[in-house]
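Participant: Structure of the sequence below:
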Amino acid sequence: MPFVYNGLPSRVIFGSGTLSRLADEVRELGCRRAIVLATPQQATQGRKVLEQLGELGAGLFAEARMHTPVEITDRAMRQVEALGADCTVAIGGGSTIGLGKAISLRADLPQVAIPTTYAGSEMTPILGETQDGLKTTQRTLRVLPETVIYDVDLTLGLPTAMSGTSGINAIAHAVEALYARDRNPIVSLMAEEGIAALARSLPVIAHDPENATARSDALYGAWLCGVCLGSVGMALHHKLCHTLGGSFDLPHAETHTIVLPHAVAYNAAAAPEAMSHIARALGASDAADGLFDLACAVGAPLALADIGLKEADIVRATEIATANPYWNPREIEADGIRRLLENACAGRRPESTTRTDS
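Facilitator: Got it, this is the predicted structure:
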């Protein structure tokens, strides 16, 4: 079978205690003045990273926010310029790593990403930014981090609730890679392996959050899922989540977790081979049910209404999601998307939707 596979040019350091290599990795990039990025909640961790950098640390910007608002990036750029920073070191999840990407797009600075969640943004050349209530995405190698340091020790303290939703967010990348228009057998191998690693580790973490083996397995799975996201296009699920996050300010990982089983149910009949791979990786008989049951097993929220979406928002969300849809294996139908969102808003078990196209 002919296919095209593009390997992404990132350097990955994986293991326990690997944060100790940070200064050497900054030097390897030829940099001497690193600005450390973090969210306000991870400012203490950011300061520790700055201390670890020693003379290579130029300063800390701890104002990263979810969905990468343009105004936050503008503020960060002013500090980058004031400090004379020549690279960024982002520690945290998708919010912080997204800010590093936005800075790199504007200033062309090398990036070191240190993920502390399972979001996967560190492995992608994709940047999503929010301005005036709308989230837009672009794909360019300019925003791909040059170096990624995966340190399992940094995930041991990740709260169990965040671990579960972050991990299922990662699974979403692999799920859509399996039915992507530009899918290929190499990425499909990574996708199934990534889903399986997270599916077996997340329930363990929910009950034993300091289980180092499960944490390592989850971080490994998240890495593979992130590669999938960076290597092929995404579809309906990601469009819906970008709409809900950017326009209704819903939390990123929780939104992905709730929407995923419903998006998979919507696409099930149009992508049977992908559904078989997903179900096998989950150890389930049905892909959508297996994803819903995994969310239940890790104690994740199941209803968009519980994380801020109002029933009155569904019509507007449907309009935005269908106005400029991503490619999808099944035709995007407004009535079907509205039903999908209604089910996700109410927290119902996913249902197979009936095609209206002939």
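Participant: contacts and neighbour counts: CA atoms only from here.
Facilitator: Will do.
Participant: distance of the residue nearest the centre of the chain from residue 308?
Facilitator: In the chain, the centroid-proximal residue (C-alpha atoms, centre = their mean) is residue 119; its distance is 3.5 Å. For residue 119, the distance to residue 308 (C-alpha to C-alpha, to the nearest Å) stands at 21 Å.
Participant: cool, residue 99 as well?
Facilitator: In this structure, residue 99 and residue 308 are 24 Å apart, going by C-alpha to C-alpha.
Participant: Help me confirm that the residue nearest to the centre of the chain is found in a strand?
Facilitator: No. According to DSSP: H, G, I helix; E, B strand; the rest coil, residue 119 belongs to no strand; its state is coil.
Participant: from memory it sits against residue 166, does it?
Facilitator: Yes. Using C-alpha atoms under 8 Å, residue 119 makes contact with residue 166 at a distance of 5.6 Å.
Participant: which residues do those two both contact?
Facilitator: Overlap of the contact sets of residue 119 and residue 166 (by C-alpha atoms under 8 Å, 6 or more residues apart in numbering) consists of residue 253.
Participant: Would you mind pulling the contact partners of the longest helix seen in the chain?
Facilitator: With DSSP state H setting the assignment, residue counts place helix 185-207 as the longest helix in the chain. Under the criterion C-alpha under 8 Å, 6+ apart, residues 3, 5, 160-161, 163-164, 167-168, 171, 174-175, 177-178, 211, 214-215, 217-218, 220-225, 227-228, 231, 277-278, 281-282, 294, 297-299 lie in contact with helix 185-207.
Participant: What residues of the strand or helix carrying residue 24 count as buried?
Facilitator: Here residue 24 is covered by helix 22-28, with elements defined by DSSP states H and E. By 16 or more other C-alpha atoms under 10 Å, the buried positions in helix 22-28 come out as 22, 23, 25, 26.
Participant: got the residue ranges for the strands in the protein?
Facilitator: Counting by DSSP state E, one finds strands in the chain at the ranges 11-15, 34-37, 57-61, 87-92, 111-115, 126-131, 134-139, 147-151.
Participant: The fourth one: which residues count as buried?
Facilitator: Right, strand 87-92. By neighbour count with 16+ other C-alpha under 10 Å, strand 87-92 contains the buried residues 87, 88, 89, 90, 91, 92.
Participant: For the closest residue to residue 345 other than its chain neighbours, give its distance to residue 256.
Facilitator: Once flanking residues are discounted, residue 345 sits nearest to residue 304: 4.2 Å by C-alpha to C-alpha, 6 or more residues apart in numbering. Residue 304 is 10 Å from residue 256, where distance means C-alpha to C-alpha.
Participant: Which one's more surrounded, those two?
Facilitator: Set side by side, residue 304 and residue 256 give different neighbour counts by other C-alpha atoms under 10 Å, the larger being at residue 256 (28 against 25).
Participant: One more sequence to fold, the one below, so I can look at both together:
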Amino acid sequence: MEVLRDLGVEEDVIAQATPQHLMGNTVFCTAVAGEELGRLRSWGNEPLVQAAHELASPTRMCDMPQHLMEPVLVNAAIARGSQLRFDTEYVSHEQDADGVTATVRDRLRGDRYTIRAKYLIGAEARADGCVAVGGGSVTGLAKAVALRTGLPIVAVPTTYAGSEMTPVWGLTEGAVKRTGRDPKVLPRSVVYDPLLTLTMTPVGSATSGMNAIAHAVEALYAPASTPIVSLMAQEGVRALAAALPEIVADPSGHTARSRALYGAWLCGACLGATTMGLHHKLCHVLGGTFDLPHAETHAVVLPHVLAFNAPAVPEALAALRRALDVPDPVRELHELGERLGIPRSLADLGLTAADVDRAVDVALGAPYANPRPASADDLRAVLHTAWAGEPPYGG
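Facilitator: Have a look, this model is predicted:
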């Protein structure tokens, strides 16, 4: 929009476009009526970052279809003296010291003629891969594209989601989130740069980091866990738990953000090397069925599921005691969220009390690995405590 303002057409666009507050999801399809590859919340509409976007620019984003945008740009170009030719095919060109002579063909008449210009600019789309710059949702969309096309991914994370280190994909269809594993969705290369995370708000950084910690916690008691994975998970939790309070206190600090990316890398790699259990299952249900925000949901649910599984995972608890340097990891993870100032209940995220029973039914509809069997009553108790934001421990 700032570019359109500089071009003098901002008002023309605003007059015809959908304003930002009415924009929902940005949908990526193979064609207008083709297969949907994925969707993201429209840029700038995430509640935790909307204020930051509004403060960063004098303009407001909007949504304008191509068939409306092109006439605005064409009319502006003509008003500035440009000549436009439609139904015209490029054939060849010759360049000299003063400019370019291009040969083109009129597709309607079939005849060829030349055009003299100072410059010749061309573009051709033959994608060799997909570069995903952004958080977990962006990486997830790139994985959906790779799953269908086989295009390799280069991931440049700007959050601590950790998805860039896993072969796990997720697709939500009909209010149900499906997940799976496929080596072709694992990014070929990952570029970590702490400077790219500086635009995350303190709360956004904290929820993203807690999301990554959840990956490592569940990897500690996953059926496919190994001693190496356990060490990586322990180190990832330690790094993030230490870095996140520093980031909240000073969002511009590079050192803490570097340590957080290090922790996120370890936690994501742990998730990629193991299988997901009850925690991720519940979060996928809450996100896919009720559209709750991803990282915030993980941050809220994490200590509640750990409290439920605790009697069955003494070795995982011992590793978390070492990582967090506390006698009670469940209490520490819950109180860490409070200290970071992130949402502490599913009710805060928009889940209603009536939604809990439906979430239980959906969760029971698909099998998942978990160290402690969970009945419908067990799931209801875990979700109700998380919904109310009650401490998942006694006292």
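Participant: Give me the subset of the contacts of helix 185-207 of structure 1 that lies in helices.
Facilitator: In this view, the contacts of helix 185-207 of structure 1 that belong to helices under DSSP H are 160-161, 163-164, 167-168, 171, 174-175, 177-178, 214-215, 217-218, 220-225, 227-228, 231, 277-278, 281-282, 294, 297.
Participant: where do the helices sit along structure 2?
Facilitator: Using DSSP H, the helices assigned to structure 2 run over residues 2-7, 10-16, 47-56, 66-79, 136-149, 202-220, 227-249, 254-273, 278-290, 294-309, 314-324, 329-340, 355-364, 376-388.
Participant: what stretch of structure 1 does the third one fall on?
Facilitator: Equivalent residues of helix 47-56 of structure 2 are lacking entirely in structure 1, counting by TM-score structural alignment.
Participant: For whatever residue of structure 2 lines up with residue 137 of structure 1, the count of nearby residues, please.
Facilitator: Residue mapping for residue 137 of structure 1 onto structure 2 gives residue 179, with TM-score structural alignment as the criterion. The criterion is other C-alpha under 10 Å. On that basis, residue 179 of structure 2 has 12 neighbouring residues.
Participant: Spit out the contact partners of residue 297 of structure 1.
Facilitator: The neighbourhood of residue 297 of structure 1, defined by C-alpha under 8 Å, 6+ apart, consists of 203, 206.
Participant: now the residue mapped onto it from structure 2: how far from residue 389 of structure 2?
Facilitator: Here residue 297 of structure 1 is matched to residue 339 in structure 2, going by TM-score structural alignment. Relative to residue 389 of structure 2, residue 339 of structure 2 is positioned 14 Å away (C-alpha to C-alpha).
Participant: what do you get for residue 252 of structure 2?
Facilitator: Noted for residue 252 of structure 2: a distance of 30 Å to residue 389 of structure 2, by C-alpha to C-alpha.
Participant: Just give me the neighbour total for the alignment partner in structure 1 of residue 205 of structure 2.
Facilitator: The criterion is TM-score structural alignment: under it, residue 205 of structure 2 has residue 163 as its aligned partner in structure 1. Neighbourhood size, residue 163 of structure 1 [other C-alpha under 10 Å]: 28.
Participant: Please list all residues in contact with residue 163 of structure 1.
Facilitator: Remark: with contacts taken as C-alpha under 8 Å, 6+ apart, residue 163 of structure 1 is in contact with 117, 118, 202, 205, 206.
Participant: Help me confirm that residue 379 of structure 2 comes into contact with residue 360.
Facilitator: Yes. Proximity of residue 379 of structure 2 to residue 360 meets the contact threshold set by C-alpha under 8 Å, at 6.1 Å.
Participant: aligned partner of residue 268 of structure 2 in structure 1?
Facilitator: The criterion is TM-score structural alignment: under it, residue 268 of structure 2 has residue 226 as its aligned partner in structure 1.
Participant: nearest spatial neighbour of that match, skipping sequence neighbours?
Facilitator: residue 120 (4.1 Å).
Participant: What is the neighbour count of the counterpart of the one you found in structure 2?
Facilitator: By TM-score structural alignment, residue 120 of structure 1 lines up with residue 162 in structure 2. Residue 162 of structure 2 is flanked by 29 other residues according to other C-alpha under 10 Å.
Participant: Same question for residue 278 of structure 2.
Facilitator: The criterion is other C-alpha under 10 Å. On that basis, residue 278 of structure 2 has 23 neighbouring residues.
Participant: That one corresponds to which position in structure 1?
Facilitator: Mapped onto structure 1 by TM-score structural alignment, residue 278 of structure 2 lines up with residue 236.
Participant: And its match, how far from residue 294 of structure 1?
Facilitator: Counting by C-alpha to C-alpha, the gap from residue 236 of structure 1 to residue 294 of structure 1 is 20 Å.
Participant: can you check residue 139 of structure 1 too?
Facilitator: Distance from residue 139 of structure 1 to residue 294 of structure 1, counting by C-alpha to C-alpha: 30 Å.
Participant: for residue 285 of structure 1, same thing?
Facilitator: Residue 285 of structure 1 sits 13 Å away from residue 294 of structure 1, going by C-alpha to C-alpha.
Participant: Residue 114 of structure 1 too?
Facilitator: Counting by C-alpha to C-alpha, the separation of residue 114 of structure 1 from residue 294 of structure 1 is 27 Å.
Participant: still on that earlier bit, can you tell which of the strands of structure 1 is closest to residue 70 of structure 1?
Facilitator: Evaluated with C-alpha to C-alpha, those place strand 126-131 nearest to residue 70 of structure 1, the distance being 5.8 Å.
Participant: so what does that closest one touch, helix or strand wise?
Facilitator: On a contact count with 3 or more C-alpha pairs under 8 Å, 6 or more residues apart in numbering; DSSP states H and E, strand 126-131 of structure 1 meets helix 70-83, helix 94-107, strand 134-139.
Participant: what's the neighbour count on residue 319 of structure 2?
Facilitator: For residue 319 of structure 2, the count of nearby residues is 20 (other C-alpha under 10 Å).
Participant: Now check structure 1 for the residue matching it.
Facilitator: When the two structures are superposed using TM-score structural alignment, residue 319 of structure 2 falls opposite residue 277 in structure 1.
Participant: what residues are up against that match?
Facilitator: Shown here is residue 277 of structure 1, whose contacts under the criterion C-alpha under 8 Å, 6+ apart are 178, 192.
Participant: separation between it and residue 285 of structure 1?
Facilitator: Taking C-alpha to C-alpha as the measure, residue 277 of structure 1 falls 11 Å from residue 285 of structure 1.
Participant: Great, nothing more from me.
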